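*Asks:* can't give you the sequence, but here's the structure:
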């Protein structure tokens, strides 16, 4: 091959390599973002299920609050009547 043929191949190949690299970086970023959102949603779901179980465990109904970093973070309420749903809210007053 002559240097002109190598130059022609390099003239096409190098931009294609940069394009492939850029596409892989974008794909990696998108996958990381989706994975982070999925893990955060799953963690919040598990935490909420735990809090609902804690509210249901309140004896004879009542209200309780859980504090995070000195601020009320969760409010639990269980009705004193049987068969009523335990209520958990993240925005505790």
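*Replies:* Okay, I see it. Small disclaimer: the values here were computed from a predicted structure and weren't measured.
*Asks:* going forward, measure contacts between C-alpha atoms and count neighbours the same way
*Replies:* Fine.
*Asks:* tell me the strands in this structure, going along the chain?
*Replies:* For the chain, the strands defined by DSSP state E cover 62-68, 71-78, 87-89.
*Asks:* Among these, which comes closest to residue 3?
*Replies:* strand 62-68 (68.4 Å; C-alpha to C-alpha).
*Asks:* Could you list the buried residues of the closest one?
*Replies:* Within strand 62-68, the residues scored as buried using 16 or more other C-alpha atoms under 10 Å are residue 65.
*Asks:* OK, contacts around the residue nearest the centre of the chain?
*Replies:* With distances taken as C-alpha atoms, centre = their mean, residue 40 lies nearest the centre of the chain, 1.9 Å away. Listed by C-alpha atoms under 8 Å, 6 or more residues apart in numbering, residue 40 has no contact partners.
*Asks:* Format the strands of the chain as a markdown table; extra columns: distance to residue 36.
*Replies:* Shown next, in a markdown table, are these (distance: least, C-alpha to C-alpha, whole Å):
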| stretch | distance to residue 36 |
| --- | --- |
| strand 62-68 | 22 |
| strand 71-78 | 22 |
| strand 87-89 | 24 |
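*Asks:* Next one for the comparison:
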């Protein structure tokens, strides 16, 4: 056997392997990006639910704010009148 036989019939196998390698790298980076967005969204949803529960637990009503990097990021408001739901807003902060 010659070295051409080992490399895949004259060098065809090496470019195919490089193409597969780069395709797998691109697929991996796309999956990592999707996973990062999913985890970030889920974390934000859990944090918002926690803050809504905390604001809903205030007996007299009121407002609560969540700060990110020293700036208000979320505003949670509960009316003192019964029957109103808790309002969570990112834009109001």
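*Replies:* That came through, no problem. All values derive from a computational prediction rather than experimental measurement.
*Asks:* related to what we said a few turns ago, gap between the residue nearest to the centre of structure 1 and residue 47 of structure 1?
*Replies:* To residue 47 of structure 1, residue 40 of structure 1 is 11 Å away according to C-alpha to C-alpha, to the nearest Å.
*Asks:* Ok, residue 2 of structure 1 next?
*Replies:* Distance from residue 2 of structure 1 to residue 47 of structure 1, by C-alpha to C-alpha: 66 Å.
*Asks:* and residue 46 of structure 2, how many neighbours?
*Replies:* 12 (other C-alpha atoms under 10 Å).
*Asks:* before we move on, back to that, could you find the counterpart of the residue nearest to the centre of structure 1 in structure 2?
*Replies:* Here residue 40 of structure 1 is matched to residue 40 in structure 2, going by TM-score structural alignment.
*Asks:* Mind checking which of residue 2 and residue 47 of structure 1 has more residues around it?
*Replies:* Using other C-alpha under 10 Å as the criterion, residue 2 of structure 1 and residue 47 rank with residue 47 on top: 12 against 6.
*Asks:* The longest helix belonging to structure 2 vs structure 1, mean deviation?
*Replies:* Ranked by residue count and defined by DSSP state H, the top helix of structure 2 is helix 13-56. Aligned to structure 1 and superposed, helix 13-56 of structure 2 gives a mean residue distance of 0.6 Å (mean C-alpha distance after the TM-score superposition for structure 1).
*Asks:* Specify the angle between that helix and strand 62-68 in degrees.
*Replies:* Angle, helix 13-56 of structure 2 to strand 62-68, by axes from the mean of the first three to the mean of the last three C-alpha atoms, to 10 degrees: 150 degrees.
*Asks:* Run the angle between helix 13-56 of structure 2 and strand 71-78 for me.
*Replies:* Going by the same axes, to 10 degrees, helix 13-56 of structure 2 makes 50 degrees with strand 71-78.
*Asks:* Now do the contacts for residue 17 of structure 2.
*Replies:* Per C-alpha under 8 Å, 6+ apart, neighbours of residue 17 of structure 2: none.
*Asks:* Would you confirm that residue 58 of structure 1 contacts residue 80?
*Replies:* No - counting by C-alpha atoms under 8 Å, residue 58 of structure 1 sits too far from residue 80 to count as a contact (9.5 Å).
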